[in-house]
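Student: need the 3D shape of this:
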Amino acid sequence: MSDTPSKDDELAGTEQPFVQHLMELRNRLLYCIYGIAVAVALLAVWPGPNGLIDFIAQPIRAHMPPDAKLIAVGVFTPFFVPLKVLMLVAVLLVLPWLMYQIWAFVAPGLYSHEKKFALPLIIFGSLLAYIGIAFVQFFVLDKMFAFIQGFTPASVAATPDIASYVESILSLYLAFGMAFQVPIVVMLLVRFGIVEIAKLKSFRGYFIVVAFIIAAVVTPPDVISQLALAVPMCILYEIGILGAGWFVKVSKAPEEGDAADASDKPTQS
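Tutor: A predicted model of the protein is given here:
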């Protein structure tokens, strides 16, 4: 088979030198840095690093004595932990902008029908990530700490270290944000012909087992957080299967649609 592009190939002749690709990559990375810097500046003004720490500490403080506070064991912890939280929240805030820069970098190598569904996928994926993080902040942490504090003896004062607490909840944010991308992964697997919808349906029982194994590995050793991750993953898997058929139809190349229409027409003898 010849590697020469056909006349109908819209990407024919659009190849760019390697150096130009590097320059484009540099520009996109700079745009990402600028976006993060603006978000850091805005968050530093309001609500500020201390305000962010107070916000993410609400779930655990709700289950601590009224006069109890989180402690800082390290000498530089009161400075570095709020700064770390500020940076990570800034990245989350501009996540759609970062994803757009990635899309803008690869867009010149995509066909027009691929560009149509790439941007909606980025928006949908960012939205799912935000939903996963919000689910952790407003539901999972509250139930998890209520469960854990229920096992704390009356003679023990539960005063967690702020650095350990932030590290734990950030890992949960990351785990849930990635787990909530299941519909995107399922639809892409079907779209690119890696797996068929019928195969995904038959794999449903195995996926439930995989979801609970993943939840047991990436979440703390409590039943609440494990169920809170595994159950949504199973639900999102079903949503991905339902959306895969529709996604394949709307993201077809024009020639694929014409070929499908031609195959549906009855042949004349």
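Student: contacts and neighbour counts: CA atoms only from here.
Tutor: OK.
Student: what is the helix or strand harbouring residue 186 packed up against?
Tutor: Secondary structure assignment for residue 186, by DSSP states H and E: helix 182-191. Secondary-structure packing of helix 182-191 (3 or more CA pairs under 8 Å, 6 or more residues apart in numbering; DSSP states H and E): helix 223-250.
Student: next, the angle from the helix it packs on to helix 182-191.
Tutor: 40 degrees (axes from the mean of the first three to the mean of the last three CA atoms, to 10 degrees).
Student: distance between the helix holding residue 186 and the chain's centre?
Tutor: Mean-position distance between helix 182-191 and its chain equals 14 Å (CA atoms, centre = their mean, to the nearest Å).
Student: next one: stretch 169-178
Tutor: On CA atoms, centre = their mean, the centre of stretch 169-178 falls 9 Å from the chain's centre.
Student: stretch 105-124 too?
Tutor: 17 Å.
Student: what's the helix or strand for residue 132?
Tutor: Following DSSP H and E, one finds residue 132 within helix 112-135.
Student: mind giving me the packing neighbours of the next helix or strand after that helix?
Tutor: Counting by DSSP H and E, the next helix or strand C-terminal to helix 112-135 is helix 141-149. Packing partners of helix 141-149 (3+ CA pairs under 8 Å, 6+ apart): helix 58-61, helix 223-250.
Student: now the other sequence, so there's something to compare against:
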Amino acid sequence: MVEATVRRIDMKEIKKNLIRKFHKIEYKNTDLNPGYFEIEEEYLKVRNGVKMLRECLKTFKHYEHGSSAVKYLYDGFYWLENKLKTSILQKNDVYSNVACAGNEIAKYTKDKVRKGLGANMQNAYTNVAENKNAFNNEVKNLLLELDVLMEEASAINQNRKGVRDNRYDLEKAILDEQYDTEYIKAERKNLSASCKNCMKSMNSYIRDKRIGEIIVRFQKLHCRFYNSIVDELYVFEQ
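Tutor: Take a look at the predicted model:
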């Protein structure tokens, strides 16, 4: 019963949206509160920035498992497996597989220099893989916080839609001359109130300190991870 009710509501909303899409009206009798469009424009830029940041962090969290560079490197591992008649590639991240390659080189080469290089590679990239896992866990926490911000943005978007709907209905009512003055007056008041509340929500989102805090934390986290890579690979400079 509940599902049927929800379905009817959804269909009603879809029908309403289609009517408004194809039956556009020019707003000559209804204005939104002063500054609404300016705040909305700024809000959309900030919201899109948060969305973009979330997608970028997802990439940073998973790049070692499937970027184009990783796939190219995997092709090299497959070629090496065929040459050595042994299994090198494991279903791990790229850093762990580099460590595995170093282990194979150290294990099967007779040259002492290459054996040492292989052992150093194994140790260094094993540590890098562990550091990347720690990095991923911290990025995961940042992503959860960004998810909360996007959920809040979704609620604001519903409020924005409510403002558009109220304005459309009021303008249409005025044009159709189907309602009395008191109704129009009450609806103007409702539109102004919903507009004011939406502006307040957008303004709060624009100035939300959490966005800046997440940016700073990620920059520090990213810097720390790459510094750890430099520390691990410095052995090859000696």
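Student: superposing both, give me the TM-score.
Tutor: Overlay of the two chains. TM-score (TM-score structural alignment, normalised by the length of structure 2): 0.30; 108 aligned residues with a CA RMSD of 4.9 Å.
Student: if we can go back for a sec, contacts for the helix holding residue 186 of structure 1, please.
Tutor: By CA atoms under 8 Å, 6 or more residues apart in numbering, the residues outside helix 182-191 of structure 1 that reach it are 121, 125, 195-197, 233, 236-241, 243-244, 247-248, 251.
Student: against residue 203 of structure 2, how distant is residue 42 of structure 2?
Tutor: The gap separating residue 42 of structure 2 from residue 203 of structure 2 is 9 Å, by CA to CA, to the nearest Å.
Student: that older thread, mind putting the helices and strands packed on helix 141-149 of structure 1 into CSV with distance to residue 263 of structure 1?
Tutor: Listed next are these as CSV, based on distance: least, CA to CA, whole Å:
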stretch, distance to residue 263 of structure 1
helix 58-61, 58
helix 223-250, 15
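Student: residue 101 of structure 1: which of those is closest?
Tutor: Closest to residue 101 of structure 1 of these is helix 223-250 (CA to CA; 23.2 Å).
Student: picking that back up, packing partners for the helix holding residue 132 of structure 1?
Tutor: Against helix 112-135 of structure 1 (3+ CA pairs under 8 Å, 6+ apart) you get helix 95-106, helix 162-179.
Student: relative to residue 217 of structure 1, which of the ones you listed is closest?
Tutor: Residue 217 of structure 1 sits nearest to helix 162-179 of all these, at 10.2 Å, using CA to CA.
Student: who are the packing partners of the closest one?
Tutor: Taking 3+ CA pairs under 8 Å, 6+ apart as the contact cut, helix 162-179 of structure 1 packs with helix 77-93, helix 112-135, helix 223-250.
Student: returning to what we had before: report the angle between the axes of the helix holding residue 132 of structure 1 and helix 95-106?
Tutor: For helix 112-135 of structure 1 against helix 95-106, the angle by the same axes, to 10 degrees is 160 degrees.
Student: which of the residues in helix 112-135 of structure 1 are buried?
Tutor: By 16 or more other CA atoms under 10 Å, the buried positions in helix 112-135 of structure 1 come out as 112, 115, 118-119, 122-130, 132-133, 135.
Student: closest one of those residues to residue 210 of structure 1?
Tutor: The closest of the buried residues of helix 112-135 of structure 1, once distances to residue 210 of structure 1 are taken by CA to CA, is residue 132, at 18.7 Å.
Student: now do residue 259 of structure 1: how many residues are near it, please.
Tutor: 11 (other CA atoms under 10 Å).
Student: what lies in contact with the helix or strand containing it?
Tutor: Here residue 259 of structure 1 sits within helix 254-264, counting by DSSP H and E. With CA under 8 Å, 6+ apart as the test, helix 254-264 of structure 1 has contacts from residue 113.
Student: now do that helix: distance to the chain's middle.
Tutor: On the basis of CA atoms, centre = their mean, helix 254-264 of structure 1 sits 34 Å off its chain's mean C-alpha point.
Student: go on, stretch 80-97 of structure 1?
Tutor: 15 Å.
Student: in that stretch, what counts as buried?
Tutor: For stretch 80-97 of structure 1, by 16+ other CA under 10 Å, it's 81-83, 85-87, 89-97.
Student: with stretch 40-49 of structure 2 instead?
Tutor: Within stretch 40-49 of structure 2, the residues scored as buried using 16+ other CA under 10 Å are 40, 43, 44, 46, 47.
Student: quick revisit: nearest to residue 45 of structure 1, of the helices and strands packed on helix 141-149 of structure 1?
Tutor: It is, among these and with distance given as CA to CA, helix 58-61, at 20.6 Å.
Student: that closest one packs against which elements?
Tutor: helix 141-149.
Student: how much does the helix it packs on deviate in direction from helix 162-179?
Tutor: With the same axes, to 10 degrees defining the directions, helix 141-149 of structure 1 sits at 130 degrees from helix 162-179.
Student: tell me the centre residue of structure 2?
Tutor: The residue lying closest to the centre of structure 2 (CA atoms, centre = their mean) is residue 54, at 2.4 Å.
Student: the longest helix in structure 2 is where?
Tutor: helix 112-176 (DSSP state H).
Student: on that earlier part again, TSV for the helices and strands packed on helix 112-135 of structure 1, including distance to residue 207 of structure 1?
Tutor: Listed next are those as TSV, based on distance: least, CA to CA, whole Å:
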stretch	distance to residue 207 of structure 1
helix 95-106	28
helix 162-179	13
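Student: returning to what we had before: who's in contact with the residue nearest to the centre of structure 2?
Tutor: Taking CA under 8 Å, 6+ apart as the criterion, residue 54 of structure 2 is in contact with 143, 146, 147.
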